[in-house]
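Undergrad: build me a model from this:
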Amino acid sequence: MAPGWWWSSTTKRLVAYGSGVMRTQMMLLDRDPAVVALACRPVELVWREDGKVVGHAPQLMARLQDGSGLLLDCVGHSGSSARLAERARVVAAAAEAVGWSYRLARPPDPGWWPMCGGWRVTGIPGTPQGVHAGSGGGVQQSAAGGGGCAGAG
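TA: Sure, this is the predicted structure:
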């Protein structure tokens, strides 16, 4: 899927996305009542590692009702690369240091779709019976989505 724009009902403005996985995660975040703001790549973290300057801009950020933030990187069905996994470790530590959380989010199971008032199952055998959008600290692999993009509100 090509990059595009998602009209966010949370922010009442367009938010950019760079892939289908990012768009899906934005859709999920936009429906999460704990999310009050969304943004695409609103921050870049820069640090030194082995004498080199390294940087990473998490793909999405969500500002939550409690004032905390959630940084989110989207990965495909195959998971994250070794490079992203290492950067995720650094970003998770930085997020935790300021009371935020960080998540690596995989595409949701195709049997689950957000609906008004929550989630429903399509009747596909083997789908989970509950989806929870947590926002705990540290690096988390999330197959169900949730989380979000914090940003300017």
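Undergrad: can we go C-alpha only for contacts and neighbour counts from here?
TA: Noted.
Undergrad: can you give the distance from the lengthiest helix in the chain to the centre of its chain?
TA: Of all the segments assigned as helix in the chain under DSSP state H, the longest by residue count is helix 82-97. Counting by CA atoms, centre = their mean, to the nearest Å, helix 82-97 is centred 14 Å from the centre of its parent chain.
Undergrad: show me where this protein has helices.
TA: 20-30, 82-97.
Undergrad: who are the packing partners of the last one?
TA: What it means is helix 82-97. For helix 82-97, the elements it packs on are strand 101-105, judged by 3 or more CA pairs under 8 Å, 6 or more residues apart in numbering; DSSP states H and E.
Undergrad: you'd agree residue 35 is up against residue 63?
TA: Yes: with contact defined as CA atoms under 8 Å, residue 35 and residue 63 form a contacting pair (5.8 Å).
Undergrad: one more, for comparison:
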Amino acid sequence: MLDEPVLSAWASLGLEHALPVRSFFSWPGKRNYEGSWWSSTTGSHVSFESLLERDFLMLADYDQDVVGIASQPFAVLWPKGTDGGRGHVPDFFVRLRDGGGRVVDVRHRDHLEAGSCQFALTRALCDEAGWEYEVFSGIPEPRSSNLRWLSGYRFQRYAPAGTVVPVILEAIGSGVSVSAAVRRASRMLELEPQLFRPISCIWLSSGSLKLAWTSRCRWMLGSHRLKRCCLCRAWRLRCESRQVV
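TA: As a prediction, the model looks like this:
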């Protein structure tokens, strides 16, 4: 299938730092939505060519086992005559915390069957290189909506002070809502009542959501939508925080 065996040393290449091997073209009327996702994992922007690719980046950014992400870092040219094979550029490469790598192709579920041959060839290549291989086709609800909400707090400006983190983690506890955790943390920190709104509430709410994004505290994102009252409350506080001088 391959002209030469894929060297196992490929698995140690720093592909998570590679630039895209081709340009992302756009034109009027193009159906795909292109853009860049600011990754809290890499501290930089990672390009995507569709909203489905953006969803993958959001999920990979949330995954604590992922320590590096690169968009379209290499191209594969299959040997002439390979059955069903042609040039292929995988969508992403991610570096895992244990040092391993994962190649990811993103396809809408309606197009999975059409790409099955290409996926099989790429999977065989990854097996020889010692990489994992994944075909991503979306995030089920309500996990998708919950992650999209939490991703707004991935930025470092929402990180709570180191001395406050243990208090927030203790206040959240098991099955406690954001608003209840904020009230409890305020009491634990002995904040003055007149300071509770808006500054301290903004501070603690944002810190709680930042910790949820970094998985310092765990929420059941896949079982149900986060309570609407908590989401609206946190959204209002986030907007107010931009107006506080």
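Undergrad: I'd like the distance between residue 208 of the second structure and residue 239 of the second structure.
TA: Summarising the geometry, the distance separating residue 208 of the second structure from residue 239 of the second structure, computed by CA to CA, to the nearest Å, is 16 Å.
Undergrad: look up how far residue 167 of the second structure lies from the closest residue to residue 201 of the second structure other than its chain neighbours.
TA: Of all residues not flanking residue 201 of the second structure in the chain, residue 182 sits nearest, at 6.6 Å (CA to CA, 6 or more residues apart in numbering). Note on residue 182 of the second structure: its distance to residue 167 of the second structure, by CA to CA, is 10 Å.
Undergrad: more neighbours, the two?
TA: In this view residue 182 of the second structure and residue 167 are compared by other CA atoms under 10 Å, and residue 182 has more residues nearby, 25 against 17.
Undergrad: contact partners for the more buried one?
TA: Residues near residue 182 of the second structure by CA atoms under 8 Å, 6 or more residues apart in numbering: 168, 171, 201, 204-205, 208.
Undergrad: hmm, try it at 7 Å
TA: Residue 182 of the second structure makes contact with 201, 204-205 under the criterion CA atoms under 7 Å, 6 or more residues apart in numbering.
Undergrad: any idea which of those is the one closest to residue 77 of the second structure?
TA: In terms of CA to CA, no member of the contacts of residue 182 of the second structure lies closer to residue 77 of the second structure than residue 205, at 49.7 Å.
Undergrad: touching, the closest one and residue 235? I think so.
TA: No: the criterion here is CA atoms under 7 Å, and residue 205 of the second structure misses it with residue 235 at 9.7 Å.
Undergrad: more neighbours: the two, which one.
TA: Under the neighbour definition other CA under 10 Å, residue 205 of the second structure and residue 235 were set side by side, and residue 205 has more, 27 against 17.
Undergrad: so the nearest residue to that one once chain neighbours are set aside, which state does it fall into?
TA: With sequence-adjacent residues excluded and distances taken as CA to CA, 6+ apart, residue 205 of the second structure is closest to residue 182, at 6.0 Å. Going by DSSP: H, G, I helix; E, B strand; the rest coil, the secondary structure assigned to residue 182 of the second structure is helix.
Undergrad: to which residue of the first structure is residue 182 of the second structure aligned?
TA: Applying TM-score structural alignment, one finds that residue 182 of the second structure falls in a gap with respect to the first structure.
Undergrad: and if you look at residue 37 of the second structure?
TA: Under the alignment defined by TM-score structural alignment, residue 37 of the second structure corresponds to residue 6 in the first structure.
Undergrad: that match and residue 18 touch, don't they?
TA: No: Residue 6 of the first structure lies out of contact with residue 18 (CA under 7 Å); the separation is 10.6 Å.
Undergrad: now do the contacts for the equivalent of residue 96 of the first structure over in the second structure.
TA: With TM-score structural alignment as the criterion, residue 96 of the first structure lines up with residue 127 in the second structure. Taking CA under 7 Å, 6+ apart as the contact definition, residue 127 of the second structure lies against nothing.
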